[in-house]
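Visitor: sequence unknown, structure follows:
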């Protein structure tokens, strides 16, 4: 279902082998929170989605765990930025800005965290909307228009 939806938007999208359900369960345990249902379903079909310019539109399960644990534990991030704990980062634009679900409070919307300004703003209604917006446009700065 998700692969087909992505290919309808951007036929050149890249896919990986599906993530194992056990890898997703382990990720949730390590992160101390459940992955949003739609994100889990995407990962079960493809462990990450590669968009335009080889950007990791959706990260692998391993990247999701690595990056989220880093942002929550690195003291330099705590000194530089407002708290990032409410977010579950799952993709990027290839230039340092990250896309995330807000999990405190839990909601389906997708937000961008712009690393240079520490701004956080809404960019999509849900994962399907995010994939459509990010893969349909001609550049990796689609959210700045």
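Guide: Sure thing, it's come through. Fair warning: this is a prediction, and the values are worked out from it, not measured in the lab.

Visitor: contacts and neighbour counts: CA atoms only from here.
Guide: Fine.

Visitor: Can you tell me the centre-most residue of the protein?
Guide: residue 90 (2.1 Å; Cα atoms, centre = their mean).

Visitor: mind checking how far it is from residue 79?
Guide: To residue 79, residue 90 is 22 Å away according to Cα to Cα, to the nearest Å.

Visitor: Please, where are all the helices along the protein?
Guide: Ranges of helices within the chain are 2-9, 21-31, 37-45, 61-73, 75-80, 127-136, based on DSSP state H.

Visitor: So which bits of the last one are buried?
Guide: Judged by neighbour count using 16 or more other Cα atoms under 10 Å, the buried positions of helix 127-136 are 127-128, 130-132, 134-136.

Visitor: which of the residues in stretch 74-92 are buried?
Guide: Neighbour counts using 16+ other Cα under 10 Å place 84, 87-92 of stretch 74-92 among the buried residues.

Visitor: quick one: which of those sit in strands?
Guide: Per DSSP state E, strands hold the following members of the buried residues of stretch 74-92: 87-92.

Visitor: which residues are contacting the lengthiest strand in the chain?
Guide: Across the chain, the longest stretch assigned as strand under DSSP E is strand 106-114. Applying Cα atoms under 8 Å, 6 or more residues apart in numbering, the contact partners of strand 106-114 are 36, 96-102, 119-127, 130, 143.

Visitor: try this one side by side with the last:
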């Protein structure tokens, strides 16, 4: 389902091989949060999605675990930003802004974290809407 939808939206999108169940379990155990069902389903079909110019629309399971753990444990960030624990980042815009699901409380919408202002705001109501907008856009579609 995901592969077809992504390639229908953008024929040139790059899709990685599916993530194994162990990789998904590592994300959940590392972050202490369940993966959103839509994101877990996508990762089971393609462990990462790149759009125009290699933009990481959806990260691999490994990167989701690593980057989120790094953000949550960086000492400098606790003084600069609101806590990252409620978020699960899974993609970026290539310029520092990152896309996330809110995990505490669990929500299905996609939010963006603006790295310059520490703002966090809604950009789409679902993962499939996010992917369609991100892949079709040639700029900062979420602003």
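Guide: Done, it's in. Nothing here was measured: the structure is a model prediction, and the numbers come from that model.

Visitor: rewinding a little: the residue nearest to the centre of structure 1 is in contact with residue 97, isn't it?
Guide: No - judged on Cα atoms under 8 Å, residue 90 of structure 1 makes no contact with residue 97 at a distance of 11.2 Å.

Visitor: shared neighbours, the two?
Guide: Shared contacts of residue 90 of structure 1 and residue 97, defined by Cα under 8 Å, 6+ apart, are absent.

Visitor: Residue 58 of structure 2 contacts residue 42, doesn't it?
Guide: No - using Cα under 8 Å, residue 58 of structure 2 makes no contact with residue 42, being 9.1 Å away.

Visitor: Mind checking which of the two has more residues around it?
Guide: residue 58 (26 against 20; other Cα atoms under 10 Å).

Visitor: As a quick check, tell me the outermost residue of structure 2.
Guide: residue 79 (23.8 Å).

Visitor: ok, and for stretch 57-71 of structure 2, which residues are buried?
Guide: So, applying 16+ other Cα under 10 Å, buried residues of stretch 57-71 of structure 2: 57-61, 63-66, 68-69, 71.

Visitor: What is the equivalent residue in structure 2 for residue 66 of structure 1?
Guide: In structure 2, the residue equivalent to residue 66 of structure 1 is residue 66, according to TM-score structural alignment.

Visitor: Make sure residue 93 of structure 2 is actually in contact with residue 56.
Guide: Yes - Residue 93 of structure 2 lies in contact with residue 56 (Cα under 8 Å); the separation is 7.2 Å.

Visitor: more neighbours, these two?
Guide: Set residue 93 of structure 2 next to residue 56 and count neighbours by other Cα under 10 Å: residue 56 wins out with 20 against 17.

Visitor: Give the burial count for the closest residue to that one other than its chain neighbours, as a bare number.
Guide: Spatial nearest neighbour of residue 56 of structure 2, chain neighbours left out: residue 50 (4.7 Å); criterion: Cα to Cα, 6 or more residues apart in numbering. When neighbours are counted by other Cα under 10 Å, residue 50 of structure 2 registers 19.

Visitor: before we move on, back to that, and the buried residues of stretch 57-71 of structure 2 as TSV, adding distance to residue 12 of structure 2?
Guide: TSV is the format used below for the buried residues of stretch 57-71 of structure 2 (distance: Cα to Cα, whole Å):
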residue	distance to residue 12 of structure 2
57	13
58	15
59	17
60	18
61	22
63	22
64	23
65	26
66	27
68	28
69	31
71	31
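
Visitor: ok, those residues vs residue 20 of structure 2, which is closest?
Guide: Closest approach to residue 20 of structure 2 among the buried residues of stretch 57-71 of structure 2 (Cα to Cα): residue 61, at 9.2 Å.
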